[in-house]
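[1] How does the following fold in three dimensions:
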Amino acid sequence: MSSKDKGFMEAFKQLGKEKGIAPEILFDAIEAALISAYKRNFSSAQNVRVSLDRVTGEFHVYARKTIIEVVENDIVEMSLAQARQINAGYEIDDIIEIEVTPADFGRIAAQTAKQVVVQRVREAERGIIYEEFSNRESDILTGIVQRTEAKNVFIDLGKAEAILTPSEQIPFEQYNHGDRLKSYIIEVKKTSKGPQILVSRTHPGLLKRLFELEVPEIHDGIVEIKSVAREPGMRSKIAVFSKDEDIDPVGSCVGHKGMRVQSIVDELKGEKIDIVKWNADPGKYIANALSPAKVVSVDANEEEKISKVVVPDYQLSLAIGKEGQNARLAAKLTGWKIDIKSETQAAGQIAATPEVSPVEAEKDLSVEAK
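    Take a look at the predicted model:
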């Protein structure tokens, strides 16, 4: 590479700067490219080193030979006597370098350097993007829906593309080209084609992060999210708590005229959200979790984490919910088995609906919440 290629080197330096890649990475790539090009076009058997001037782009190719007593292969070896004709200070096992730069090597070198450096730049860019997004696992991001292939939705994140697989999509939710969409990063994989970013719209973490973004009291740590339970696209429950008695954790999440929670409902395309107050007392917590139903009493067995709940007769269907949804979500939210009876059933010991456990609640979900 002659001095006229100084502009070529400066262009790569500038490229590296723009992409946030250290210049030395590019220089190493060029040197590696020149070694490969020399061996491919001139002498594959030689052991060579390339010296590349970081300013001018000029290069020199050196054949490296080991100094020994008796030469068996003069391509990679040199006798001590020959070496001492060059420099009397050489000893056995020293490495001697002899310049072998071909006169017509410039064009081949430039072409090869361009190809390899561009590849290295791409690899470095992919590495930077991978690091950026791998550090954001369990975080929320906003992207633009680009296309749908084999039911997978591809979302443009600017620097990268995320994949929303069918299992992570909210049932019946439509994803149209150009839609702005918030999603939750569940995994970032490193592949030969760059980082593969897997996102979810069904993960409970999405709901949690949406509240953290929408409610300043949660972001600042004044209000804490204790638990989240979702049946994606249908209904969710979230339990919140504040150590500050002057702060209403539920009211903080609901917002003035319900504006805070409504923005989250809108983002989740109408998913209903029950916000309940967490309590260290299991009985009070379970009663709150069954909201909007009113509870008469809760008998909690803390050792087995089984609770027997009594509700007014007219509240039984509300407490259980459509197809058992309210009871399932409450069981999942609290981590307790919940057996619900009406006052009449409790008084007469009439068999009521089967108890719902958190595990059973999970199994009954029409869409598995990751």
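[2] CA atoms for contacts and neighbours, from now on please.
    Noted.
[3] Tell me the buried residues in the longest helix seen in the chain?
    Criterion DSSP state H: the longest helix present in the chain is helix 106-134. For helix 106-134, the neighbour count (16 or more other CA atoms under 10 Å) marks 106, 109-110, 112-114, 116-118, 120-121, 124-126, 128, 130, 133-134 as buried.
[4] so who does residue 294 touch?
    By CA atoms under 8 Å, 6 or more residues apart in numbering, the residues touching residue 294 are 287, 311-312, 315, 319.
[5] same deal with residue 318?
    Listed by CA under 8 Å, 6+ apart, the contact partners of residue 318 are 292-293, 326.
[6] Helix, strand, or coil at it?
    For residue 318, the assignment made with DSSP: H, G, I helix; E, B strand; the rest coil gives helix.
[7] Look up how far residue 326 lies from it.
    For residue 318, the distance to residue 326 equals 8 Å [CA to CA, to the nearest Å].
[8] Could you do residue 12 as well?
    From residue 12 to residue 326 the distance is 61 Å (CA to CA).
[9] to compare against the first, here's another:
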Amino acid sequence: MASPITLAMKQIADEKNISYESVLDTVQTALAAAYRKDFGNKNQNIVVEFDPEKYDGLTGGIRVFDVKTVVEDMELDDEYFARLEAAQAPKKDEKGRFIRNQEEITDVALQEEFRFNPKTMIMISDARDLKPDAVLNEEMRVELSVPAAFGRMAAQTAKQVILQKLREAERTVIYSDFKGREGELMNVTVQRREGRIVLIDLGRATGVLLPEDQIESERYYPGTRLKALLRSVEMTGRGPEIRLSRTSPTLISALFGQEIPEVLNGTVEIRNIVREPGSRAKVAVMSPDDSVDPIGSCIGQRGMRIQAVIRELGGEKVDVVLWHEDAKEYIESSLSPARVISVSLDEDEHLATVLVPSDQLSLAIGKGGQNVRLAAKLTGWKITVQEEGGKAFDGTEPVIVAAEDITEIAAIASSAADADEENAEPTLEEEILEQTPTIAEAAPSSDES
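    Predicted coordinates for the structure are as follows:
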């Protein structure tokens, strides 16, 4: 039967979700720190071996060693040892606090700056006084006597080391669990808000939604459940920083993969995604299989698939458009749901001029120029929308191509966009959505779905 100390260590390992070996290593490190506190000196490299099955409540099961590497003889003067002692002295940070892990930091510095460190090295002549057959580069382990009991300060030191090492081990496990999963869609719960940062409950870990990863129109109340994208995982001095996002275009890609089997199995491919988080997004899709309708697959029967994505995005409209290798066809598709008469390209300026019927201008532009702005980002072309008659708009400038002020047109477009969407000739997807009263309120028109 396992000893009580073994059972206690296994319980800690289970609670922290770390290995038993990590707990044992932590205990041995703590015992070494306690020994140095009461009985060691700065030139001893203390290593403790602990057998929990032989532990008797005092020092049974504990063996202590001074471990050094045998090096060649060197002639060192007093100045060398003075500099060495200064390097070993405890150091403080800019706030006057002693630096944590000072001993480990000092050991690394000594290895880089000094060719002989009496803490970790022993000259061969001294080594042969202890062991006549000692050779260079050999690791010598000199066993030291174990005290009958440790003092109160040593016990306190051991406790602090155990707590610190267990925290570090737990942080390492959490980091390993999440690292490599960037881009994964996660079901999470809002924990609380601290200033502009939202803390997210991930079970054993806490993630963060930074301001740039939050949708402005969303309110993150404690206990709110939502889906978020695992954006990045970085190890910091305070543990792993797990950053989530609600604004990344990849979030939409992950939601499509979850809700649309054809996207998951590769029958339908997502070629590009652009979005203005919380407002509108455009997704360009295509299928290598000519028998598959990529837009219809994404919309789903009665719009159920795209509506599931929209709900997860908090009502953000999603336009699904057909990707084309031909730039003219792609640009025409990207301006959906507006009807386009023609597209002319200026290859040198990488500029597309799109001609639309006068009754489609505001629909092509969108509210505040949003539709043409997203289309330009989606296709990678600068796009100017021009109605029959010469007036033009590209979503960014108040005056375009024609020497007339377009501000009035933009204002009309912004106020009339909804009306034009309602008056536009309905497509198959619109007719399907209009026949679904339960989702009609949230459903965008046609490709807006």
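[10] closest to residue 42 of structure 1 among the contacts of residue 318 of structure 1?
    residue 326 (76.4 Å; CA to CA).
[11] In structure 2, what residue corresponds to the closest one?
    Following TM-score structural alignment, the counterpart assigned to residue 326 of structure 1 within structure 2 is residue 371.
[12] so that match touches residue 335, yeah?
    Yes. Assessed by CA atoms under 8 Å, residue 371 of structure 2 is found in contact with residue 335 at 6.6 Å.
[13] what residues are shared contacts of these two?
    Common contacts of residue 371 of structure 2 and residue 335, defined by CA under 8 Å, 6+ apart, comprise residue 364.
[14] Centre-most residue in structure 2?
    What sits nearest the mean C-alpha location of structure 2, by CA atoms, centre = their mean, is residue 232, with 1.5 Å.
[15] burial of residue 297 of structure 1, as a residue count?
    By other CA atoms under 10 Å, 15 other residues sit near residue 297 of structure 1.
[16] What does it correspond to in structure 2?
    By TM-score structural alignment, residue 297 of structure 1 lines up with residue 342.
[17] Okay, its match and residue 385 of structure 2: tell me how far apart.
    Going from residue 342 of structure 2 to residue 385 of structure 2 by CA to CA gives 10 Å.
[18] hey, what's in contact with both of those two?
    Common neighbours of residue 342 of structure 2 and residue 385 (criterion: CA under 8 Å, 6+ apart): 354-356.
[19] Just the buried ones among the residues you listed, please.
    In those, burial by neighbour count holds for 354-356, counting by 16+ other CA under 10 Å.
[20] Which one of those is nearest to residue 258 of structure 2?
    The closest of these, once distances to residue 258 of structure 2 are taken by CA to CA, is residue 354, at 35.1 Å.
[21] show me the contacts for the residue mapped onto the closest one from structure 1.
    Under the alignment (TM-score structural alignment), residue 354 of structure 2 pairs with residue 309 in structure 1. Shown in contact with residue 309 of structure 1 (CA under 8 Å, 6+ apart): 287, 295-299, 338-341.
[22] three-state assignment of residue 309 of structure 1?
    strand.
[23] ok, now residue 315 of structure 2?
    Criterion first, three-state DSSP; result for residue 315 of structure 2: coil.
[24] Residue in structure 1 paired with it?
    Using TM-score structural alignment as the criterion, residue 315 of structure 2 maps onto residue 270 of structure 1.
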